[in-house]
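Chemist: Got a predicted structure here, sequence first:
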Amino acid sequence: MAKNLGRSIFKTTILIFTILLSIAFLHVCLVPFISSAKFWWVGFAGLAAPFLIVSLIFTVVFWLYAKPKWALLPILVLAIGYRQVDAVFAYHFKAVFNPEKLENTLRVVDWNVQSFNGLSTNKQVKKLIPNDIAESIKRLNPDVICLQEFNHSKTEAGNNIGLFKNLYPYYYFSKDYKRNASGYFSGCIIFSKFVIIDTGKINYPKAESLIFADILKGKDTIRVYTTHLQSFKFKKNDYDNIDKIKEQEEDALNASRNVFNKMKPAFQRRGIQAGMVKDATAQSPYPTIICGDFNDVPNSYTYFTIKGDKQDAFLKKGFGIGRTFISIAPTLRIDYVLADKQFDVLQFDMVDEGLSDHIMLVTDLMLKTK
């Protein structure tokens, strides 16, 4: 009797849990259609999506064993949110990336280089970071390089453009942040082996920008965009607060409040920026590639707005969840290479060189014959 009662209570608890999960995930399904510029809470909903999806899959397995008819609820909810599921997981078993490029392909590298600060605290090691990053990229022999959090100065030690200029004589630098006295600039940059025939920059309301370069490859003109969207601007004390939340320490409530106060305006600003990127890329007269650090996950309003009907190189050729940012959580894919459907995505890889808090992305693309 007691055993049957215990089973009944356990099943009822799991049923309530399944219903609550389903309701929460249905809210996530609305994220692509609700601007985080106006409704900041959708940003948090997007962050929760991978955990909700995995939890729903577990409930499906449980109910198929315990009471199959109840498995229909999470199955139906996951079917409704198929776009969210597809955005998280890539299903192509990873093939070895071929360093040899096929003829007529365009190899693109995208990387947030973290201002060339690296991950080491050793000052001597830090001095080598710019050269190490440049060599890591050049080893892949890309045709186009898009870098975020790139900096350059007139000093010999800070001449980071010079690290690439011999092989990549054509470039366009956003110079979003300037210190004129020292000749220091930082922002996003596009390097190209091929001639750049036009460039452009669209400034965001608060800071940074979206830039593009029109690249002439043979008889084809390709427009490449790159950008760095609003970050949370977490500092060491913010990461300490996140650790307090994870460990459920006494000061976790206050820590949560501090982290929330940084995340909310970032979600709002990215909502505005995503709309600007969408409008700009829609006006491109050429086949378009956009890559960069969006600072938002694949389940976000930011991602769905910018992606539109473009191809996500990771989803086309990758496998798993594709983490690109190594701090905070194991599910943060926030860097992307998105290509118009005029391209075939031939191969894709993520290269962790241990030189930045972001992982380098590399992909080979080919324009489809008309």
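Modeler: Yep, that arrived.

Chemist: can we go C-alpha only for contacts and neighbour counts from here?
Modeler: Will do.

Chemist: middle-most residue in the chain, spatially?
Modeler: A centroid search over the chain (Cα atoms, centre = their mean) returns I334, at 1.9 Å, as the residue closest to the centre.

Chemist: from memory it sits against V297, does it?
Modeler: Yes: between I334 and V297 there is a contact under Cα atoms under 8 Å: 5.1 Å.

Chemist: Put this next to the first one:
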Amino acid sequence: MTKRLFLLLTAIAAIAVVAIYIPPDEFYPAGFATLATPFLLIGTAIALVYFLFQKSRWSLAPAAVIVLFLVITNGMFSLGLHKEGAGDRETVKVISYNVNALNYFDRSQKYTGTLTAFASWLSNVRPDIVCLQETVPANFYKILPSYYRYFSGKETLEGDSLGLFIISRYPIAFAGKREFAFNSFNRLIWADVVINHDTIRVINVHLKSYNFYKASRLRKLKNIKGGLMARSYHAKLIRNFIDESPYRVVLCGDLNEPPHSYVYHTLSHKLRNAFEDAGTGYSYTYNFLGSPVRIDNIFASDGVVFSSYKAYHDITLSDHFPIEADIVLQDRD
């Protein structure tokens, strides 16, 4: 009986692992399967230990599933093997951070203190390009005042704006937005940033969250389904926008999806990831129900390489942690 249960669990885990290739907006159960993958893999690891103690040939089954997961899902861990030195080329420091409005909607003095701390930290870090999500533009124009910037957001019911910023030390030639739905908080903004004699397209995105606030259990399940389907569709829109770019691309943002997801796989199939190339070990950018997960990312297209990656776990101004990557533009052939 135990053997059958472990084999069934292993089979279900195998299905969940390959579900990464199925877009949830076309078949939403695939999204639920990928969410369950970490728990299924824990069970698969227990099955592997059980079969090894039994000296059973069935140990090959859970071992194969675990290997399959590690091969398909490259973004869970990193050894930094693809990190490239800058040499004599200029490095560009990029930061991506979901600031969660810096407590603006608390309507209290806490916002002023958080904003001041954020401005001080950013000035000390001295980034070249900053992509921010969930920002309220009030007072943000005073941060890094000599920088160029572009903002796009949606009006809240209280009359505020909430959206995305791209802030750049380098000039911005053109900028624009793509809303994922009419008047949606979730959108894509872009800026063509001129770096010396070259131009790159910086893209900043924020994909739909689950919005569990004050939701019943049934509503939470519906929100999970809606979030999975929406983000799957968003990923396709982002991929198509990248394909249309006349320049090399740097993509930043809050995906609200872990590496073992259709969304991450769709984007990393086209782009390199800062953590995968230049990070070390296991990194996280958000604590989801007490579990550390990496849902904030910096990607880049061919011709843009990463020389470093860092997550600032000591910066607790938001429910997310900021991430930083140094990029280097390779010479064109």
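Modeler: Right, received. Where do you want to start? Predicted model only: the values in this text are computed from it and were never measured.

Chemist: Work out the TM-score between the chains.
Modeler: Once superposed, the chains reach a TM-score of 0.89 (TM-score structural alignment, normalised by the length of the second structure), with 327 aligned residues with a Cα RMSD of 2.7 Å.

Chemist: Now do the same contact list for the residue nearest to the centre of the first structure.
Modeler: Residues near I334 of the first structure by Cα atoms under 8 Å, 6 or more residues apart in numbering: D293, F294, N295, D296, V297, P298, R323, T324, F325.

Chemist: how about the last one, what's its match in the second structure?
Modeler: Pairing criterion TM-score structural alignment: the partner of F325 of the first structure within the second structure is identified as Y286.

Chemist: Am I right that that match is in contact with F321?
Modeler: Yes: counting by Cα under 8 Å, F321 is a contact partner of Y286 of the second structure at 6.4 Å.

Chemist: Neighbour count and distance to V277 of the first structure added to the contacts of I334 of the first structure, as JSON lines?
Modeler: Formatted as JSON lines, those follow (neighbours: other Cα atoms under 10 Å; distance: Cα to Cα, whole Å):
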{"residue": "D293", "neighbour count": "26", "distance to V277 of the first structure": "13"}
{"residue": "F294", "neighbour count": "23", "distance to V277 of the first structure": "11"}
{"residue": "N295", "neighbour count": "21", "distance to V277 of the first structure": "14"}
{"residue": "D296", "neighbour count": "24", "distance to V277 of the first structure": "14"}
{"residue": "V297", "neighbour count": "25", "distance to V277 of the first structure": "16"}
{"residue": "P298", "neighbour count": "28", "distance to V277 of the first structure": "16"}
{"residue": "R323", "neighbour count": "18", "distance to V277 of the first structure": "23"}
{"residue": "T324", "neighbour count": "24", "distance to V277 of the first structure": "21"}
{"residue": "F325", "neighbour count": "21", "distance to V277 of the first structure": "22"}
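
Chemist: just these now: which is nearest D352 of the first structure?
Modeler: Among the contacts of I334 of the first structure, T324 lies closest to D352 of the first structure (Cα to Cα), at 8.8 Å.

Chemist: Isn't that closest one up against V337?
Modeler: No: under the criterion of Cα under 8 Å, T324 of the first structure makes no contact with V337, lying 11.7 Å away.

Chemist: Overlap in contacts, these two.
Modeler: Joint contacts of T324 of the first structure and V337 (Cα under 8 Å, 6+ apart) do not exist.

Chemist: Just give me the match in the first structure for I323 of the second structure.
Modeler: Aligned by TM-score structural alignment, I323 of the second structure pairs with L361 of the first structure.

Chemist: Just the element for that match, please.
Modeler: Assigned by DSSP states H and E, L361 of the first structure belongs to strand 360-367.

Chemist: Return the distance of that strand from the chain's centre.
Modeler: 15 Å (Cα atoms, centre = their mean, to the nearest Å).

Chemist: Next, the mean deviation of that strand compared to the second structure.
Modeler: Strand 360-367 of the first structure, aligned to the second structure and superposed, deviates on average by 0.7 Å (mean Cα distance after the TM-score superposition for the first structure).

Chemist: What are the boundaries of the helices in the stretch 151-300 of the second structure?
Modeler: For the stretch 151-300 of the second structure, applying DSSP state H, counting those that start in this stretch gives helices covering 217-243, 262-268, 274-278.

Chemist: Mean distance between the second one and the first structure after superposition?
Modeler: Put plainly, it is helix 262-268 of the second structure. Taken over the aligned residues, the distance from helix 262-268 of the second structure to the first structure averages 1.6 Å (mean Cα distance after the TM-score superposition for the first structure).

Chemist: That helix: how far from the chain's middle?
Modeler: 10 Å.

Chemist: whereabouts in the first structure does that helix align?
Modeler: Going by TM-score structural alignment: helix 262-268 of the second structure matches residues 301-307.
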